[in-house]
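Participant: Below are the sequence and a predicted model; questions follow.
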Amino acid sequence: MVPHLITALNGPINELEQRLLDATPVIERWFRLEWMEHTPPLYCAVDIRNAGFKLAPVDTNLYPDGWHNLSPDTLPLAVQAAQAAIEKICPEAHNLLIVPESGKLSSFYLASLARLAEIFTMAGLNVRLGSIDPLLKRATPMTLADGQKLTLEPAQRQRFRLGLKHFDPCTILLNNDLPDGAPGILEDLHEQYLLPPLQAGWTVRRKSRHFQCYEDVSKRFGKLIGIDPWLINPLFATCGQIDIHEAYGGDCLRTHVDALLTKIRRKYKEYGIAEKPFVVVKADHGPRGMGIMTVRDVKDLADIGAKAPKAGAAPVPTGEVIIQEGVLTGERIHDAVAEPVVYMIDRYVVGGFYRIHAERGADNSLNAPGARFVPLPFAGNAHLPRPGAKGEARAPNRFYMYGVIARLAMVAASYELEATDPELLDTA
């Protein structure tokens, strides 16, 4: 199920949210059946936007950081979920190797790494950090801002196994999205579980593939509970390789932006929505927040590539791009625009936080410099939704809906990983 957490949007439950609450038994059964057939990623984080009339994921991260931003009172849930995941994967496990990002690690990332290691340590494992950064030659202790200490050690490859000196793990937890490709040190491991698998890295992964899987999931789910899938699904299009500096380089982008805006306008008219639609253009692969451009009218692209962008304007993504329906956010914390980020381990929601940005609008990406993070704490002692609650007492149930959307994205991620699994492709 989903923890009962406090959310910023305390207005009345809208029609979409009420439909999800009323269908809780059907929804939970559907998820149970999905997990009987498909394996969830070990962990992931999902960015969600709640426009009131629409509730949808806008990004799914399969190598989440930010674990230290979760409220400490949600830690027991994370530990229990980690125990459940390890019991399924390798019941006899006692050693876990976490492979972090390479290069210079920020204090933010180190704090996240410390919390992630703490979760799996409390789950009953010996946890150590093994870096695959070729520049790391020896064990390197690091002191965090709060005084905690971490030690990064160079990972060692012994024939078909990866570990450390005098440390042979059953399971290797990747917290590195491999933007430069999968290094040989991680390939062809025998009798070790590498999670997430290599095809989850950005060499193989594409956001468009994920959202195609999510679209398929949302259609089935919408039919299950009797809603229009558009209410939980951001429309999207892809544009292959583009280079705005070449002749006609922006034609594909303009065509797809125009078509997608037209589709969104039709939906807004159907539901009587007065807001102006917009789309977000971003790289089809690579970490979230990279190369994002918001477009409200195809005319904004008329001079794309013909002149230098205005000072302060977002750079136009090149290469493979995805054009995604923009989803407004109706949430605020201290007058700053906010969006929930939901964290999961195995098939369980374990908490989340709000990403807030005082200098951004409801139609902007909040994953930008200047963003702050506010943990979602428990609402009193209740950990479960209360479908029969009245009035304002129903508002905390809103996080249940966020958990449903996040888990739908996780189901889509499981489909996505199956579709790119080299072992399954070889037998197809």
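Facilitator: That came in fine, so what should we check first? Computed from a prediction, not measured in an experiment: that's the story for all the values here.

Participant: When you work out contacts or count neighbours from here on, use the C-alpha atoms and nothing else.
Facilitator: OK.

Participant: which residues in the stretch 101-250 of the chain form strands?
Facilitator: Counting by DSSP state E, counting those that start in this stretch, the stretch 101-250 of the chain has strands at residues 126-131, 140-143, 149-154, 156-158, 161-163, 171-174, 193-195, 236-242.

Participant: got those strands as a markdown table, with distance to residue 411 columns?
Facilitator: Shown next, in a markdown table, are the strands of the stretch 101-250 of the chain (distance: least, C-alpha to C-alpha, whole Å):
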| stretch | distance to residue 411 |
| --- | --- |
| strand 126-131 | 28 |
| strand 140-143 | 37 |
| strand 149-154 | 33 |
| strand 156-158 | 33 |
| strand 161-163 | 29 |
| strand 171-174 | 20 |
| strand 193-195 | 16 |
| strand 236-242 | 19 |
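
Participant: can you list the ones you listed in JSON lines and add mean neighbour count and distance to residue 279?
Facilitator: JSON lines is the format used below for those (neighbours: other C-alpha atoms under 10 Å; distance: least, C-alpha to C-alpha, whole Å):
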{"stretch": "strand 126-131", "mean neighbour count": "22", "distance to residue 279": "38"}
{"stretch": "strand 140-143", "mean neighbour count": "12", "distance to residue 279": "42"}
{"stretch": "strand 149-154", "mean neighbour count": "18", "distance to residue 279": "41"}
{"stretch": "strand 156-158", "mean neighbour count": "15", "distance to residue 279": "45"}
{"stretch": "strand 161-163", "mean neighbour count": "23", "distance to residue 279": "43"}
{"stretch": "strand 171-174", "mean neighbour count": "23", "distance to residue 279": "32"}
{"stretch": "strand 193-195", "mean neighbour count": "18", "distance to residue 279": "33"}
{"stretch": "strand 236-242", "mean neighbour count": "18", "distance to residue 279": "9"}
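
Participant: Figure out which of the ones you listed is closest to residue 93.
Facilitator: Nearest of the strands of the stretch 101-250 of the chain to residue 93, taken as C-alpha to C-alpha: strand 171-174 at 7.3 Å.

Participant: elements contacting the closest one?
Facilitator: strand 95-99, strand 193-195 (3 or more C-alpha pairs under 8 Å, 6 or more residues apart in numbering; DSSP states H and E).

Participant: and residue 419, how far is that from residue 240?
Facilitator: 19 Å (C-alpha to C-alpha, to the nearest Å).

Participant: now residue 130
Facilitator: From residue 130 over to residue 240 (counting by C-alpha to C-alpha), the distance is 36 Å.

Participant: Next: residue 209.
Facilitator: Residue 209 sits 12 Å away from residue 240, going by C-alpha to C-alpha.

Participant: Next: residue 267.
Facilitator: Computed as C-alpha to C-alpha, the residue 267 to residue 240 distance reads 26 Å.

Participant: Check it against this one:
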Amino acid sequence: MSPVTDLRAELVEKISAKQKELDHWLGEQCKKAPAPPYTSIDLRDSGFKMSPVDSNIFPAGFNNICVDDWNLAASTFERVLTRVAKGKRPAKILIVPENHTSNLFYFENLWALKEILTLAKFEVVIGHLNPAFEANLPKGCTSVKTQSGRTIVLEKIIREGNLLQTERVRFDSTDLVLLNNDLSGGVPPELEGFLRSAGTAAQNPSTYAITPNSPPNLPGF
């Protein structure tokens, strides 16, 4: 093997040998400074060193997770979302995605995210706030194709008082809203009040990556 390969193999061996200790340490650090509910980090690998170069508080690459790791991803989601809901496991999750109309790779990401959350036994609805979408299914639903040719259904989000709903599925205040939208175009009227304690996405996006479906109960992270 090359020196670089030897170095990587040695590093993997050392990390694996201390996996439990590392997991415990990371868990303790998260208690002191809770991490965002989810994020993605881009790594640059030069062969002899690796460094994070970018992070995204609203990940759009769940389709890049190996299917073999979906069970781990699902169990992690279940643990994190239960923590967000103050120890009570939510039954339903409403995903609020970006307003893409033609990005098939992003739709593939939404498909994978829903599949992983469904694997964790949540009832998952992909909503949308995009006025450009025209319903092609009953009850305000729009079917779109992903990059791989799969079909996902987006449901128009409706604001009813302090709750977000869709015409097909009813949510209550114990359910969760999962934001997968950086709101770079501004906060839509349907979300006003839900994000009131967070300011703008650029200021502190992690405080509302996930929120209970009721503005008065908005948690901080």
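Facilitator: Yep, it's here. Owing to the predicted nature of the structure, the values given are computational and were not obtained by experimental measurement.

Participant: Using the three-state scheme, assign residue 59 of the second structure.
Facilitator: Secondary structure assignment for residue 59 of the second structure (DSSP: H, G, I helix; E, B strand; the rest coil): coil.

Participant: what's near enough to touch it?
Facilitator: 38, 39, 40, 180 (C-alpha atoms under 8 Å, 6 or more residues apart in numbering).

Participant: Identify the farthest-apart pair in the residues you listed.
Facilitator: So, the contacts of residue 59 of the second structure by C-alpha to C-alpha: farthest apart are 40 and 180, at 12.0 Å.

Participant: overlap in contacts of these two?
Facilitator: With C-alpha under 8 Å, 6+ apart as the test, residue 40 of the second structure and residue 180 both reach 58, 59.

Participant: out of those two, which sits in the more crowded spot?
Facilitator: residue 180 (18 against 14; other C-alpha atoms under 10 Å).

Participant: Please identify the residue in the first structure that aligns with that one.
Facilitator: Residue pairing (TM-score structural alignment): residue 180 of the second structure is matched to residue 175 of the first structure.

Participant: what sits against its match?
Facilitator: Neighbours of residue 175 of the first structure in contact, by C-alpha under 8 Å, 6+ apart: 63, 64, 65, 98, 99, 100, 101.

Participant: could you measure it against residue 100 of the first structure, distance?
Facilitator: To residue 100 of the first structure, residue 175 of the first structure is 5 Å away according to C-alpha to C-alpha.

Participant: do residue 136 of the first structure as well
Facilitator: 12 Å.

Participant: One more: residue 419 of the first structure?
Facilitator: Per C-alpha to C-alpha, residue 419 of the first structure is found 26 Å from residue 100 of the first structure.

Participant: can you check residue 169 of the first structure too?
Facilitator: Counting by C-alpha to C-alpha - residue 169 of the first structure and residue 100 of the first structure are separated by 15 Å.

Participant: Over to residue 113 of the first structure?
Facilitator: 8 Å.

Participant: Trace residue 33 of the second structure over to the first structure, please.
Facilitator: Residue 33 of the second structure maps onto residue 38 in the first structure, by TM-score structural alignment.

Participant: For residue 31 of the first structure, see how far away the closest residue in space to its match that isn't next to it in sequence is.
Facilitator: Excluding the flanking residues, the one nearest residue 38 of the first structure by C-alpha to C-alpha, 6 or more residues apart in numbering is residue 414, at 6.4 Å. Distance of residue 414 of the first structure to residue 31 of the first structure, given as C-alpha to C-alpha: 12 Å.

Participant: Same check on residue 13 of the first structure?
Facilitator: Distance from residue 13 of the first structure to residue 31 of the first structure, counting by C-alpha to C-alpha: 23 Å.

Participant: Between those two, which is the more surrounded one?
Facilitator: Each of residue 13 of the first structure and residue 31 has its neighbours counted (other C-alpha under 10 Å); residue 13 has more, 20 against 17.

Participant: in terms of contact, does residue 81 of the second structure touch residue 90 like I think?
Facilitator: Yes: using C-alpha atoms under 8 Å, residue 81 of the second structure is in contact with residue 90, at 7.4 Å.

Participant: on that earlier part again, who has more neighbours, residue 136 and residue 100 of the first structure?
Facilitator: Shown here are residue 136 of the first structure and residue 100; by other C-alpha under 10 Å, residue 100 has more neighbours (23 against 16).

Participant: chain center to the helix or strand harbouring residue 13 of the second structure, what's the gap?
Facilitator: Using DSSP states H and E, the element containing residue 13 of the second structure is helix 3-17. Relative to its parent chain, helix 3-17 of the second structure has a centroid offset of 31 Å by C-alpha atoms, centre = their mean, to the nearest Å.

Participant: again with stretch 95-103 of the second structure
Facilitator: Counting by C-alpha atoms, centre = their mean, stretch 95-103 of the second structure is centred 13 Å from the centre of its parent chain.

Participant: How about residues contacting that stretch?
Facilitator: In contact with stretch 95-103 of the second structure (C-alpha under 8 Å, 6+ apart) are residues 106, 110, 124-130, 132-133, 177-183.

Participant: swap the cut-off to 10 Å and go again
Facilitator: With contact meaning C-alpha atoms under 10 Å, 6 or more residues apart in numbering, stretch 95-103 of the second structure is reached by 58, 60, 106-107, 110, 113-114, 124-133, 144-147, 154-157, 176-185, 191, 209-210.

Participant: hey, where'd the helices end up in the second structure?
Facilitator: Here the second structure has its helices, by DSSP state H, at 3-17, 19-32, 70-84, 104-119.

Participant: one step back: which among the strands of the stretch 101-250 of the first structure is found nearest to residue 293 of the first structure?
Facilitator: That would be strand 236-242 among the strands of the stretch 101-250 of the first structure, by C-alpha to C-alpha, at 14.2 Å.

Participant: which residues of the second structure does that closest one align to?
Facilitator: By TM-score structural alignment, strand 236-242 of the first structure lines up with nothing in the second structure.

Participant: gap between that strand and the chain center?
Facilitator: 21 Å.

Participant: residues in the second structure aligned with the very next helix or strand once past it?
Facilitator: Sequence order places helix 251-270 as the next helix or strand after strand 236-242 of the first structure, per DSSP H and E. Per TM-score structural alignment, helix 251-270 of the first structure has no counterpart in the second structure.
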